[in-house]
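Visitor: Below: sequence and its predicted model.
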Amino acid sequence: MQGSSGISGFFCIDKPRGWTSSDVVAVLRGALSKSVGYKVKVGHMGTLDPMATGVLPVAAGKATRLFDVLMNKSKGYAARMAFGYETDTLDIEGEVSERTDILPTVAQIKAAITGFTGEIEQIPPIYSAKSVGGVKAYKLARSGAEIQMRPVKVNIFSLTLDSVNGGKNYDDADKVSEIAFTVECGGGTYIRSLCRDIALACGSLGTMTELKRTYSGCFTLENAVGIEEAKANPQANIIPVITALSGIYDIEELAQNDIKKFTNGIPVRTARADGDVLVTIDGKEYAVAHCSGGIMKARINLW
């Protein structure tokens, strides 16, 4: 959306394999800044590994202020993993670090995945953007430094086995070399770590071989565009903030006589139930606010 204070909104990119999330941001920043005639702040809303494909939300302008509220939204993935070996990066693009002849049965896999739903502890990969002492872990790993990654708590809402050894009729498989599964999870979950842990729970080793993010919060594959399409016509592919957030928050139109108080950080009265809302003025996004006990106060300003 182009307003008096500049363009603001989101791209929903279907990231191709081989691109880093930063690559995508750099291309969009350049294309959008050239299109509008001034430098626009652009940032992605959750890293996708280079080998992964699928939904990468990218914010532009004041929409970048919404990073914290959108990063915690649920995400969906379709993944594939192989059993029998593990790599240093926990995906197929890494160097094989260990092998085993032990392959799990379907029964073992089904039993194992039941233990990976709800709130669980997970150790992030050493080759990740996780910060270790203020430095990204993958930079330390590439330098040869020994890294001790600390477990973190993540939420996995659902984990579904989709296919075994390339097929869906798998109840009698007693040696499984690969599986495909879908997962819905909270922010901060590493699917590479999940693949490793599923294999270990089965007494084997495992490595992620494919990953596609199917959605991230309100951003889905259905409304995603390719990077080349977005680059060619960036302004036409910007999703307005109000369009994106209306599927997450109720909308509260701010009364004219409350604008000055609200803008100055003074709480105003509201009939809304407790929780966050998207505040608008004349139908345009103005802030994300928190309502509590009949009082509404700005949480993130978009003015």
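Guide: Received the coordinates, thanks. Numbering: from 1, shown residues only.
Visitor: hey, let's count contacts and neighbours off CA atoms from now on
Guide: OK.
Visitor: Strands of the stretch 51-200 of the chain, residue ranges please.
Guide: For the stretch 51-200 of the chain, the strands defined by DSSP state E, counting those that start in this stretch cover 53-60, 75-83, 85-87, 96-99, 118-122, 131-132, 135-136, 152-164, 178-185.
Visitor: which of the residues in the fourth one are buried?
Guide: Neighbour counts using 16 or more other Cα atoms under 10 Å place no residue of strand 96-99 among the buried ones.
Visitor: what's the answer for the second one, then?
Guide: If you call a residue buried by 16+ other Cα under 10 Å, then strand 75-83 has these buried ones: 75-83.
Visitor: Show me the two of the residues you listed that sit farthest apart.
Guide: Greatest spatial distance in the buried residues of strand 75-83: Lys75 and Phe83, 24.6 Å, computed using Cα to Cα.
Visitor: those helices in the chain, which residues are they?
Guide: Taking DSSP state H, the helices of the chain run over residues 21-36, 67-71, 106-113, 137-142, 191-201, 227-232, 241-245, 259-263.
Visitor: Next one for the comparison:
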Amino acid sequence: MSRLHGWLVIDKPVGPTSAAVVGRLKRALREAGHGRVKIGHGGTLDPLASGVLPVALGEATKLAGHLLDGPKAYRFTIRFGAATETDDAEGAVVATSPVRPSAAEVAAVLPRFTGPISQRPPAYSALKVEGRPAHARARAGETVTLAERPVTIHALELESSDGETATLRVRCSKGTYVRSLARDIAEALGTRGHVVALRRVEAGPFAEADAVPLDKAVELVHGPAPEQALLPLAAGLVDIPVLAVTAGEANRLKHGQPLPGPRAKSGLHLATLGPVPVALVEVSPHGVTVVRGLNLEGDA
């Protein structure tokens, strides 16, 4: 059984899809003799986006869903004066405007996009419309109008503006489309706009400082001790408290059996036996139940 369990945080370059990044790492692991290692990512980035892409290996793949639900932060640049069919630089221009907002005007409109807002996702997105991705329908020439949905913008600030473009930083909830945010900000300023640069700077607990370039990650995977390049399983769960359990309790949890009685404050916890994660568990006044079991026997 593979001993590779943890997180490899990639600084994804512009160009490849998130799936292609995972595929390259999977091939590198196989070439390095690690056999079949479970691997997945914790949040898709568009090909034109760069930045923090957490990749889960081994038992960490069971925790990737929690990361997907967490907040993300991005730095993005809006070019004013033109709207595109994809809301980014990849699409054809569909509308233009001579209006170029000042830095003060951009800053003044941002409070309207902070907090709980409704957002219409881009037509060129992976959201399904009657079982088929919206982007596939749009590329086939269909008119795609997706329903607005609620998202939360935790923080939004202007970093720089030169008259033609504005660079902003946003921290937002799951499901937020930065391309839609840029489009809507431009429209609120009486002009049109689209994203010309997008970089994820945070994904859950992981930040740019944790990320390594893809080529460097492949090199590490090919090295003699790839496990030393991984962040531990619990690194993706820093917002979840730890629940220490005994060997007997750990054995029950590994078999999916609940633990009776209140143990801690209600909510999600990471049950551990010493330094070894045992399971993601839900604590309630009635006891402890297993959300996701983890198979790390022998690992420390």
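Guide: Alright, I've got the coordinates. Not measured: the values here are computed from a predicted model.
Visitor: picking that back up, distance to Ile248 of structure 1 added to the strands of the stretch 51-200 of structure 1, as a markdown table?
Guide: Putting the strands of the stretch 51-200 of structure 1 into a markdown table (distance: least, Cα to Cα, whole Å) gives the following:
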| stretch | distance to Ile248 of structure 1 |
| --- | --- |
| strand 53-60 | 15 |
| strand 75-83 | 14 |
| strand 85-87 | 38 |
| strand 96-99 | 42 |
| strand 118-122 | 22 |
| strand 131-132 | 29 |
| strand 135-136 | 31 |
| strand 152-164 | 18 |
| strand 178-185 | 17 |
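Visitor: Relative to Val288 of structure 1, which of the ones you listed is closest?
Guide: Nearest to Val288 of structure 1 among the strands of the stretch 51-200 of structure 1 is strand 53-60; the distance by Cα to Cα comes to 15.6 Å.
Visitor: Onto which residues of structure 2 does that closest one map?
Guide: Aligned by TM-score structural alignment, strand 53-60 of structure 1 falls on residues 50-57 of structure 2.
Visitor: what's the mean distance for that stretch versus structure 1?
Guide: When structure 1 is superposed, stretch 50-57 of structure 2 averages 0.9 Å from its matched positions, counting by mean Cα distance after the TM-score superposition for structure 1.
Visitor: residues making contact with that stretch?
Guide: The contact list for stretch 50-57 of structure 2 (Cα atoms under 8 Å, 6 or more residues apart in numbering) reads 4-14, 18, 22, 37-45, 64, 198-203, 206-208, 211.
Visitor: burial count for Arg150 of structure 1?
Guide: 10 (other Cα atoms under 10 Å).
Visitor: Give me the aligned partner of it over in structure 2.
Guide: So Arg150 of structure 1 corresponds to Ala147, using TM-score structural alignment.
Visitor: and if you look at Met71 of structure 1?
Guide: Residue pairing (TM-score structural alignment): Met71 of structure 1 is matched to Leu68 of structure 2.
Visitor: can you tell which of the strands of the stretch 51-200 of structure 1 is closest to Glu253 of structure 1?
Guide: strand 53-60 (23.4 Å).
Visitor: Kindly check the end-to-end length of stretch 11-27 of structure 1 for me.
Guide: 12 Å (Cα to Cα, to the nearest Å).
Visitor: Which part of structure 2 matches that stretch?
Guide: Against structure 2, stretch 11-27 of structure 1 falls on residues 8-24 (TM-score structural alignment).
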